[in-house]
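Peer 1: model this:
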Amino acid sequence: MLDVVDRLIETVNAHDLDACVRCYSPDASMVGPEMQAEGRDQIECYHAHVWVGIPDLSITVWDRIAKGDRVAVEGMLNGTHTGPFLVAGGRILQPSGRLVSVSLCWVFTVENDLVTAHRLYFDQLELYTQLGAEPAWGEEGAAPVAPCYLPSPRQKR
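Peer 2: Here you go, the predicted structure:
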């Protein structure tokens, strides 16, 4: 169970989209403050958008806890905001050039050595402050589904 989560984090750090998506089941879901994604195609869009917004992104894992079919990972996301980046409320922040260092907790459900659910938790105020952006408090509208406003790296091949 920990193997697939470790592999997923390795692929995120390597920015290997194909290998990253293969860590998820075909009908997996991913939910975070800025979006929700259903299935591998939408999850691919999420990871691609993050790597465009923060192309040097890396995750440092501090701790992992596994129980039953659940794995929780606590860590730090680091990188530089040099591309467009989707935030809660559906707003796209233009590149700021600012460094980002945000603590996170990712919770996974794993079945048959594949991630079936991925929940992303992080301090949104910490992120907004580091990006010099106004929080989306009180903005209307739900989080977008699949932030595919950017072309997927697969489309560039």
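Peer 1: only C-alpha atoms for contact and neighbour calcs from this point on.
Peer 2: Will do.
Peer 1: residue contacts, the nearest residue to L93 once chain neighbours are set aside?
Peer 2: Of all residues not flanking L93 in the chain, F85 sits nearest, at 5.1 Å (C-alpha to C-alpha, 6 or more residues apart in numbering). By C-alpha atoms under 8 Å, 6 or more residues apart in numbering, F85 lies in contact with H49, V50, V52, G53, I54, I92, L93, Q94, P95.
Peer 1: quick one: which of those residues is nearest to L104?
Peer 2: V50 (14.6 Å; C-alpha to C-alpha).
Peer 1: list the helices and strands whichever strand or helix holds that closest one packs on?
Peer 2: Using DSSP states H and E, the element containing V50 is helix 39-53. On a contact count with 3 or more C-alpha pairs under 8 Å, 6 or more residues apart in numbering; DSSP states H and E, helix 39-53 meets helix 17-21, strand 24-32, strand 85-87.
Peer 1: Sequence B follows; please return its structure for comparison with A:
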Amino acid sequence: MAPDREEGDSRMSNVTNVTDDLINALNAHDLESALECYTDEAVYVSPAGVGEGRDEIASFLGAFLTGFPDIRWTPWSTVVVCGNLVITQWALTGTHGGPFLMPNGEIIEATGRCVSVRGCSLRTMDGDHIAVHCVFYDQLELYAQLGAELVRQSR
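Peer 2: This next block holds a predicted model:
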């Protein structure tokens, strides 16, 4: 029984190491290193949309790195479920110091406002790489902190 436990512990350690690598790369604003955490065909799902493949994922992650030059992800807890699903609860903090693309295509120019947003991520792993990354946070919380005008569109 001990070998199975060691193998399971090693597998859990590998997938949590990828989480640490991703967060460290994003906090260092090293987009290239962050993208190395994903498979070539990875899918990124967030409130702002869906990105397929590393180039599209780079667009989503790059938008945050550009809009918030001092952005920092702080993990609160990480849990591995069934060996390949990693769930992390986190907080994102930063100062809006650059252009930030809204989902409707508008760009909010730098406001100098500080933001703090809570969220969680679910990552399905394929070996030692992220295959699917689903990010959940309250867009309204973020946009309100930026002072964005949210206007209801008429049909």
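Peer 1: Quick one: average offset of the helix holding V50 of the first structure versus the second structure, please.
Peer 2: Comparing helix 39-53 of the first structure with its match in the second structure after superposition yields a mean distance of 1.2 Å (mean C-alpha distance after the TM-score superposition for the first structure).
Peer 1: which residues in the second structure does that helix align to?
Peer 2: Under TM-score structural alignment, helix 39-53 of the first structure corresponds to residues 53-67 of the second structure.
Peer 1: What lies in contact with that stretch?
Peer 2: With C-alpha under 8 Å, 6+ apart as the criterion, stretch 53-67 of the second structure contacts 26, 29, 31, 35, 38-44, 51, 71, 96-101, 110.
Peer 1: What of stretch 10-18 of the second structure?
Peer 2: C37, T78, V80, G83, N84, V86, M125, G127, D128, H129, I130.
Peer 1: residue in the first structure matching the last one?
Peer 2: I130 of the second structure maps onto V115 of the first structure when the alignment is built from TM-score structural alignment.
Peer 1: helix or strand for that match, which one?
Peer 2: strand 114-122.
Peer 1: what packs against that strand?
Peer 2: Counting by 3+ C-alpha pairs under 8 Å, 6+ apart, strand 114-122 of the first structure packs on helix 2-14, strand 24-32, strand 99-111.
Peer 1: Tell me roughly how far it lies from the second structure on average.
Peer 2: Mean for strand 114-122 of the first structure is 0.6 Å (mean C-alpha distance after the TM-score superposition for the first structure).
Peer 1: That strand to helix 39-53, inter-axis angle?
Peer 2: 40 degrees (axes from the mean of the first three to the mean of the last three C-alpha atoms, to 10 degrees).
Peer 1: The most centrally placed residue in the second structure: what's it in contact with?
Peer 2: Centroid check for the second structure by C-alpha atoms, centre = their mean gives V135 as the closest residue, at 5.9 Å. Counting by C-alpha under 8 Å, 6+ apart, V135 of the second structure touches Y44, V45, S46, P47, G119, C120, S121, L122.
Peer 1: what's the answer for A66 of the first structure, then?
Peer 2: A66 of the first structure neighbours (C-alpha under 8 Å, 6+ apart): M1, L2, A72.
Peer 1: Now which residue in the second structure aligns to it?
Peer 2: Counting by TM-score structural alignment, the partner of A66 of the first structure is V80.
Peer 1: Can you name the next helix or strand after the helix or strand where its match lies?
Peer 2: Element membership for V80 of the second structure, per DSSP H and E: strand 72-81. Heading C-terminal from strand 72-81 of the second structure, the first helix or strand you meet, by DSSP H and E, is strand 85-95.
Peer 1: just the angle between that following strand and strand 72-81, please?
Peer 2: 170 degrees.
Peer 1: now strand 85-95 of the second structure against strand 114-126, angle please.
Peer 2: Going by the same axes, to 10 degrees, strand 85-95 of the second structure makes 160 degrees with strand 114-126.
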